[in-house]
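Peer 1: here are the coordinates; sequence isn't available:
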């Protein structure tokens, strides 16, 4: 049985693709890549089919990751049935996701903030959008994503147990 995780930001060209690439890497390192599948999307459709932002790709490449396979997609209500866990990068994305929830409602814990797994997250549980900033913003997002992803992978055995 495959556990499916969806990562969602606004345009699916910066934050969620960075998280997707890093989570795929961490799952492979943990030997969980055969049990967990990752996808990413954006709540807006402006960039559908495009690769990730060149600055996001550069920060990933510089850190030793391969950003080349990403193509932007749009989140839709179908993703609720297709994924066991949907993680939003910020509160606006979370609201957009919840607005598309099926009439029957959401399962408890089905939709969460991505940084719910960040051991350093306190009052601010959002991943800031680096789009309007410089390279430092993308590096900061990568560090936040790596830390959060490590926390998520640490919790996956529990999440996988709960799925059974």
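Peer 2: Received the coordinates, thanks. Only a predicted model underlies this, so the values are computations on that prediction, with no experimental measurement involved.
Peer 1: For the rest of this, base every contact and every neighbour count on C-alpha atoms.
Peer 2: OK.
Peer 1: Can you list the buried residues in the helix or strand residue 26 falls within?
Peer 2: Taking DSSP states H and E as the criterion, residue 26 maps to helix 15-30. For helix 15-30, burial by neighbour count (16 or more other C-alpha atoms under 10 Å) applies to 15, 16, 17, 18, 19, 20, 21, 22, 23, 24, 26, 27.
Peer 1: and which of the residues you listed is nearest residue 44?
Peer 2: residue 16 (12.6 Å; C-alpha to C-alpha).
Peer 1: so who does that closest one touch?
Peer 2: 7, 8, 9, 40, 41, 42, 89 (C-alpha atoms under 8 Å, 6 or more residues apart in numbering).
Peer 1: May I ask which helix or strand encompasses the fifth one?
Peer 2: If I follow you right, that is residue 41. Assigned by DSSP H and E, residue 41 falls in strand 36-42.
Peer 1: Contacts for that strand, please.
Peer 2: 2-13, 16-17, 20, 23-24, 27, 72-75.
Peer 1: report the longest helix in the protein, please.
Peer 2: Longest helix of the chain, by residue count under DSSP state H: helix 135-163.
Peer 1: Please state the offset of that one from the chain centre?
Peer 2: Taking the mean of its C-alpha atoms, helix 135-163 sits 9 Å from the chain's own mean (C-alpha atoms, centre = their mean, to the nearest Å).
Peer 1: and if you look at stretch 58-70?
Peer 2: Counting by C-alpha atoms, centre = their mean, stretch 58-70 comes out at 15 Å from the chain centroid.
Peer 1: hmm, back to that, list buried residues within the contacts of strand 36-42.
Peer 2: Among the contacts of strand 36-42, those classed as buried by neighbour count (16+ other C-alpha under 10 Å) are 3-13, 16-17, 20, 23-24, 27, 72-75.
Peer 1: got the contact list for residue 45?
Peer 2: 11, 73, 74 are the contacts of residue 45 under C-alpha under 8 Å, 6+ apart.
Peer 1: Below is structure B, check it against A:
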């Protein structure tokens, strides 16, 4: 299963989510579960490295994101991904403008986190693998969303202070941990 995180420039939020998720998968021994984690951005400008503050907050957790080079979101990327998590509703809209068929697999990050938390609280999520359980969550989102609080967007920390980066990274970490506590 391929998980794709999407933000605006693929410099901050999606980078932190991609690299943190990879570290969570490795720490849980799930890196051999056929899970591929990637990231992309809706802006289409030349490839560039991750924001230095994103690299720095990841480094504080022992995660090296120095090799990251931004990737612009393309219809091919959204077609090959099985699960797409965006940090703002506008990113979902941009993605669906490129690939309307992705509607069944693209979610606001915090919305997906809320559904994972809700399902996990009800007991084990059905499925033999992490991918099966992620698919079960995806299938449940539209049914559960009306009963859950409206999920907030994740603030874009680009060109903001270290405190904003720390806060956004803490939100992403909490969300990724919630997802994998539910499906792992």
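Peer 2: Nice, I can see it. Predicted, not measured: the structure shown is a model, and the values here were computed from it.
Peer 1: TM-score of the superposed pair?
Peer 2: The pair, once superposed, lands on a TM-score of 0.84 when counted by TM-score structural alignment, normalised by the length of structure 1; 151 aligned residues with a C-alpha RMSD of 1.9 Å.
Peer 1: mind giving me TSV with the contacts of residue 45 of structure 1 and columns for secondary structure and distance to residue 48 of structure 1?
Peer 2: Output for the contacts of residue 45 of structure 1, formatted as TSV (DSSP: H, G, I helix; E, B strand; the rest coil; distance: C-alpha to C-alpha, whole Å):
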residue	secondary structure	distance to residue 48 of structure 1
11	coil	8
73	coil	5
74	strand	7
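Peer 1: Now do residue 163 of structure 2 against residue 72 of structure 2, distance only.
Peer 2: 27 Å (C-alpha to C-alpha, to the nearest Å).
Peer 1: And the longest helix of structure 1, what's buried?
Peer 2: 137-139, 141-142, 144-153, 156.
Peer 1: returning to what we had before: could you give the residue range in structure 2 aligned to the helix holding residue 26 of structure 1?
Peer 2: The aligned range for helix 15-30 of structure 1 in structure 2 is 13-28, by TM-score structural alignment.
Peer 1: per the alignment, residue 146 of structure 1 corresponds to what in structure 2?
Peer 2: Using TM-score structural alignment, residue 146 of structure 1 pairs with residue 173 in structure 2.
Peer 1: who touches stretch 85-95 of structure 1?
Peer 2: So stretch 85-95 of structure 1 is contacted by 4-10, 15-16, 43, 80, 97, 109-115, 125-128 (C-alpha under 8 Å, 6+ apart).
Peer 1: Could you do stretch 48-65 of structure 1 as well?
Peer 2: Applying C-alpha under 8 Å, 6+ apart, the contact partners of stretch 48-65 of structure 1 are 12-15, 17-18, 21-22, 25, 66-74, 135, 138-139, 142.
Peer 1: From the contact counts, what lies against the longest helix of structure 1?
Peer 2: helix 15-30, helix 54-62 (3 or more C-alpha pairs under 8 Å, 6 or more residues apart in numbering; DSSP states H and E).
Peer 1: Now do that helix against helix 15-30, angle only.
Peer 2: Between helix 135-163 of structure 1 and helix 15-30, the angle comes out at 60 degrees (axes from the mean of the first three to the mean of the last three C-alpha atoms, to 10 degrees).
Peer 1: any idea of the angle helix 135-163 of structure 1 forms with helix 54-62?
Peer 2: Computed by the same axes, to 10 degrees, the angle between helix 135-163 of structure 1 and helix 54-62 is 70 degrees.
Peer 1: if I pick the match of residue 146 of structure 1, what's in contact with it?
Peer 2: Residues in contact with residue 173 of structure 2 (C-alpha under 8 Å, 6+ apart) are 17, 20.
Peer 1: any idea how far residue 48 of structure 2 is from it?
Peer 2: Counting by C-alpha to C-alpha, the gap from residue 173 of structure 2 to residue 48 of structure 2 is 24 Å.
Peer 1: Need the three-state assignment for the nearest residue to residue 112 of structure 1 once chain neighbours are set aside.
Peer 2: Nearest non-adjacent residue to residue 112 of structure 1, counting by C-alpha to C-alpha, 6 or more residues apart in numbering: residue 87, 5.0 Å away. Using DSSP: H, G, I helix; E, B strand; the rest coil, the structure places residue 87 of structure 1 in strand.
Peer 1: How many residues are close by the alignment partner in structure 2 of residue 87 of structure 1?
Peer 2: For residue 87 of structure 1, the aligned residue in structure 2 is residue 85 (criterion: TM-score structural alignment). Residues near residue 85 of structure 2, counting by other C-alpha atoms under 10 Å, number 24.
Peer 1: Would you mind measuring from residue 85 of structure 2 to residue 144 of structure 2?
Peer 2: 17 Å.
Peer 1: Off-centre distance for stretch 156-166 of structure 2?
Peer 2: 18 Å.
Peer 1: Endpoints of that stretch, how far apart?
Peer 2: 12 Å.
Peer 1: And the contacts of that stretch?
Peer 2: Applying C-alpha under 8 Å, 6+ apart, the external contacts of stretch 156-166 of structure 2 come out as 11, 12, 13, 51, 53, 54, 57, 168.
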